[in-house]
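K.L.:
Model the following, please.
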Amino acid sequence: MPTSPDLQDAQITLPGPWTRIVDGRWTLVCAAVMAALAVLVFNVPWGVALVSFLILALVTASVPARARSRRLQAVKQREMRRMWPGTGMKVTVDALSSPCFVADGKGVTRYVNKAALDYYGQVRPGDPLSFALRAPSLLEAFDRVSASGKAERISWGEKVPSEAWFEAHIAPVYMPGGSGTAEAGGVPDFILVVVYDQSEQRRLERMRSDFIANASHELRTPLASLSGFIETLQGPAKNDADARDRFLGIMHEQASRMRRLIDDILSLSRIEMKANVKPSDSVDLAEIVRHSADALAPLGRELDVEIETRLPELAATVRGDRDELIQVTENLIENAMKYGGSGKRVEVSVARSSGNGSAGWCLCVRDFGEGIAAEHLPRLTERFYRVDVASSRTLKGTGLGLAIVKHILTRHRARLEIVSKPGEGAAFSVHFPA
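P.N.:
Next up is the predicted model:
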């Protein structure tokens, strides 16, 4: 650790020879008197007395008093402890996974842990804390802690270079033998600043809030329709057979929409519950595609869309959950038939993944319809995001299909790639690792 100018000013040096002679002046005076008495009373040669006095003076100037040396050394060590944290504090701070700064009461950085260096870049001991932490609210809280000796916890947000949220815990540290104590107050020897990144937590909270709001909105519409038609059937249309049949058909459609939405929400919740559990079973992608194509063949005939498959002769084996991968395949094929049905065909292929080398497999679902504009591609897997709300509801979409696909593929450590141009259709490719 380099020595800063502050530390150099604070260091205490031991007394010089002249200072030691001044401090031992009474001893030397007594020695001079004893030498004079020895010459006058006991007839000791004056040369012997003078040499003995000079030897005593030399010893006094060369050797400091042991008690004084210990006292000065203790003062020196205490001053150094107040200026720079000791090894124990450094080891403790380095063990923290969050960025941590150790500063003195003036806001000068005395030590930073590795997490702080990784996040904030080069932070040098001796620089002001404001060089790394520029949030005004944090610096104001630091000054309050330095003045009052009471710990504080604050939160703040940043907009540049991207939106982020942080929380900091600022606590005073009183060293043994320092100028103050936690009970009596006083100026802290050090102030500990621990910074926690709350961005991901805030993002999840916002996503959860948006999801609840969107789900409530999606359920409110069919519920309002059902309530309105029930009131009409109980009132004005009570004896109208034609109206009753027409309204019951609409009510059945709205109830089916609610059922599909609730099924997708429950499915998404189940997937999220085991998001960190990697599948261990081996499944054949080609067999899954055949199963999905057969299951969706009636829908293809209804929409006048043909499903074409291109599958390898050998088994395309990947690690995965069979039911979830069937859900992924059916969602992608069904979306291609509904929203790209104007091309009259959907092509489903399984081949070696060029992106992951020869070990991986790629499932590709391609339609030849109208395509998707570039500005919509990054948001297609968001919950309840729709390119065209009206057509999605007409085609009985819930807005959760691709969100379910994304969560399933995240659990399988697979990657979804979407390529589309208006007028040229869209291709949804799933790259599975080895």
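
K.L.:
hey, let's count contacts and neighbours off CA atoms from now on
P.N.:
Will do.

K.L.:
give me every residue that touches the closest residue to R411 other than its chain neighbours.
P.N.:
With C-alpha to C-alpha, 6 or more residues apart in numbering as the criterion, R411 has its nearest non-adjacent residue at 5.1 Å, and that residue is A275. Counting by C-alpha atoms under 8 Å, 6 or more residues apart in numbering, A275 touches H407, I408, T410, R411.

K.L.:
Surely the second one is within a helix?
P.N.:
Yes. The secondary structure assignment for I408 places it in a helix, going by DSSP: H, G, I helix; E, B strand; the rest coil.

K.L.:
Would you do the same for the sequence below? I want to compare the two.
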Amino acid sequence: MTAPHSPFEDAPAPPATASPAARVWEVRWVLMAATVLATAIVIVYGTEIWIAALGVASLAVVAAFVPRRSARRRLKLSAQRERRRMWPGTGMKVTVDALPSPCFVADGRGITRYANALAMQAYEGVKPGDPLSFSLRAPSLLEAFDRVCATGGTEKITWIEKVPTECWFEAHIAPIYLPGTGKQEHGPSRPDFILVAIHDLTENRRVERMRSDFVANASHELRTPLASLTGFIETLQGPARNDPDAQARFLEIMLDQASRMRRLIDDILSLSRIELKAHIRPEATADLKEVVMHTADAMTPLARDMNMEIKCSVPDQPATVTGDRDELIQVTENLVENALKYGSDGKHVDIVISLDSTEPDRQSWDLAVRDYGDGIAPEHLPRLTERFYRADIESSRAMKGTGLGLAIVKHILNRHRARLEVDSTPGQGSTFKVKFPNTGGKAFEAGKIGGTRAAGAALGGKRLEVSQD
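P.N.:
Purely as a prediction, here's the structure:
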């Protein structure tokens, strides 16, 4: 994919525009010499004056209205040189297309003159002839561009974009001088073109964050089970060495702590993998109805063990959304598992899929999971999706929770540009509702799905909307 052909790029050079008076002025010395020569001929040979005047006048007319070949050539070369300053040549375009990152070629005024295929894909709506600021809106980048235009030097900057997800970028900005129009000897001249190459650093930064977060979280959360295992091992080696009953009891606790460590590590790694690709929107489609039925079948044994029932209400038609099927199953399983564990006071858990058409231009599929347990106190709602946050620590550990389930849900939904709403009243249970963009209608705009960074409480502190980071 290449930039659209410009009508100016191969336009013929403009014709010579020098006026007749200017042309006569260019040959004024020739005309003066001819006048002197004609006067001498009249004096020496007695030629009629009018004949000499006619000859000089004819020479002036020819000079005024018949442009010289060299002048036309100079004007044509000047026009071609000016045209090259406005639009990059084929060689420059081929070189920019071969670069492995989105690249823009702009002139000294900040007007986009060319963009390679990767830039066209990464920045929709790029058009040669539009200001560069239409595509690249980072203030630091535009300031660096102005500095390159003014000084003729090179710049390298990094910046972060928060919407729709947190991404890191690096830009290399360098001037381009055409042959014969390079830097002046006395100070820099304005570059003919500016090359802006964009590099996506998001994956590298997320890998770095994943490593640091894993170390921090592992050292914090694994310390307790490790201390327990160490204490029990020392006990088994010492006082309980010959006590079979104590050994059996301690080994059971040790197995439970080891299982807790395994779940923590699995959830931490799962969360890190999700964060690593949070900036990449899914391209596949999935049927929410099939996801829900699969989850209900998978969670039925757990519900049976807890003397509960999973009830599903799904539409007749497919509830198709853009998303990763496995990740959507993970979201549904986490929500249903939480509902079974913390809503066990009720007798069943409801899973409902519905189409929200209250706003015609923002239709969405809703996936709601409701339990009939104790509910969640209002002060805990804004922090539910934080890592390792537990509204009830004792209950969470008794249920073998890691405190990462809703954090995983939040990051998956951020990647899918979906929204999580929590509606809970103490004593009446909780409803976790996920709103997906509808592929059959108008999807959410990327900048409007999240809105605020944090969670906002409404309905007397009983409702929470969890959106983009």
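
K.L.:
hang on, the earlier thing: would the residue nearest to R411 of structure 1 count as being in a helix?
P.N.:
No. Membership of A275 of structure 1 in a helix is not supported by three-state DSSP, which gives coil.

K.L.:
wait, what's in contact with the closest residue to D104 of structure 1 other than its chain neighbours?
P.N.:
Once flanking residues are discounted, D104 of structure 1 sits nearest to F190: 4.5 Å by C-alpha to C-alpha, 6+ apart. Counting by C-alpha under 8 Å, 6+ apart, F190 of structure 1 touches R82, P85, V102, A103, D104, G105, P172, V173, Y174.

K.L.:
Would you quantify the distance from the alignment partner in structure 2 of the third one to P191 of structure 2?
P.N.:
Which is V102 of structure 1. Residue pairing (TM-score structural alignment): V102 of structure 1 is matched to A106 of structure 2. Taking C-alpha to C-alpha, to the nearest Å as the measure, A106 of structure 2 and P191 of structure 2 are separated by 10 Å.

K.L.:
Compare these two and say which is more crowded by neighbours.
P.N.:
Each of A106 of structure 2 and P191 has its neighbours counted (other C-alpha atoms under 10 Å); A106 has more, 28 against 24.

K.L.:
Name the single longest strand found in structure 1.
P.N.:
strand 164-173 (DSSP state E).

K.L.:
Run through who's touching that strand.
P.N.:
Looking at what lies outside strand 164-173 of structure 1 - C-alpha under 8 Å, 6+ apart - the contacts are 138, 141-142, 145-146, 149-158, 182, 188-199, 202.

K.L.:
tilt between the host helix or strand of A147 of structure 1 and strand 164-173?
P.N.:
A147 of structure 1 belongs to helix 136-148 when assigned by DSSP states H and E. With axes from the mean of the first three to the mean of the last three C-alpha atoms, to 10 degrees defining the directions, helix 136-148 of structure 1 sits at 10 degrees from strand 164-173.

K.L.:
wait, what's in contact with the counterpart of L332 of structure 1 in structure 2?
P.N.:
The alignment partner of L332 of structure 1 in structure 2, by TM-score structural alignment, is L335. Counting by C-alpha under 8 Å, 6+ apart, L335 of structure 2 makes contact with V369, L406, F432.

K.L.:
can you tell me which of those are in helices?
P.N.:
Secondary structure defined by DSSP state H assigns L406 of the contacts of L335 of structure 2 to helices.

K.L.:
Which of the contacts of L335 of structure 2 are buried? Put it as a ChimeraX command.
P.N.:
In ChimeraX, a selection of the buried entries from the contacts of L335 of structure 2 looks like this (16 or more other C-alpha atoms under 10 Å):
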select :369,406,432
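
K.L.:
between the contacts of L335 of structure 2, which is nearest E252 of structure 2?
P.N.:
For the contacts of L335 of structure 2, the minimum distance to E252 of structure 2 (C-alpha to C-alpha) is 28.6 Å, reached by L406.

K.L.:
Spatially nearest residue to the closest one, not counting backbone neighbours?
P.N.:
T385 (4.9 Å).

K.L.:
Name the SS class of the one you found, please.
P.N.:
Of the three states, T385 of structure 2 takes coil according to three-state DSSP.

K.L.:
try L50 of structure 1
P.N.:
Following three-state DSSP, L50 of structure 1 is assigned to helix.

K.L.:
quick one: contacts for it?
P.N.:
The neighbourhood of L50 of structure 1, defined by C-alpha under 8 Å, 6+ apart, consists of A35.

K.L.:
One more: R144 of structure 1?
P.N.:
R144 of structure 1 sits next to K150 when contact means C-alpha under 8 Å, 6+ apart.

K.L.:
measure K406 of structure 1 to A434 of structure 1 for me?
P.N.:
Computed with C-alpha to C-alpha, the distance linking K406 of structure 1 and A434 of structure 1 is 19 Å.

K.L.:
so how much does the longest strand of structure 1 differ from structure 2 once superposed?
P.N.:
Here the mean offset of strand 164-173 of structure 1 against structure 2 after fitting is 2.4 Å, by mean C-alpha distance after the TM-score superposition for structure 1.

K.L.:
Tell me the buried residues in that strand?
P.N.:
A164, W165, E167, A168, H169, I170, A171, P172, V173.

K.L.:
And G373 of structure 2? What does it align with in structure 1?
P.N.:
Matched to structure 1 by TM-score structural alignment, G373 of structure 2 sits across from G369.

K.L.:
ok now do that match, which residues does it touch?
P.N.:
Y339, G340, G341, S342, G343, K344, G423, E424, G425, A426 are the contacts of G369 of structure 1 under C-alpha under 8 Å, 6+ apart.

K.L.:
Can you list the helices and strands that the longest helix anywhere in structure 2 packs against?
P.N.:
For structure 2, the helix that runs over the most residues, judged by DSSP H, is helix 244-276. Helices and strands touching helix 244-276 of structure 2, by 3 or more C-alpha pairs under 8 Å, 6 or more residues apart in numbering; DSSP states H and E, are helix 202-221, helix 223-237, helix 405-415.

K.L.:
who touches the longest one?
P.N.:
For helix 202-221 of structure 2, the surrounding residues in contact (C-alpha under 8 Å, 6+ apart) are C167, W168, F169, L264, I265, I268, L269, S272, E275, L276, K277, H279.

K.L.:
So how do I select the buried members of those in PyMOL?
P.N.:
PyMOL command restricting these to the buried ones, with burial defined by 16+ other C-alpha under 10 Å:
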select buried, resi 167+168+264+265+268+272+275+276+277+279
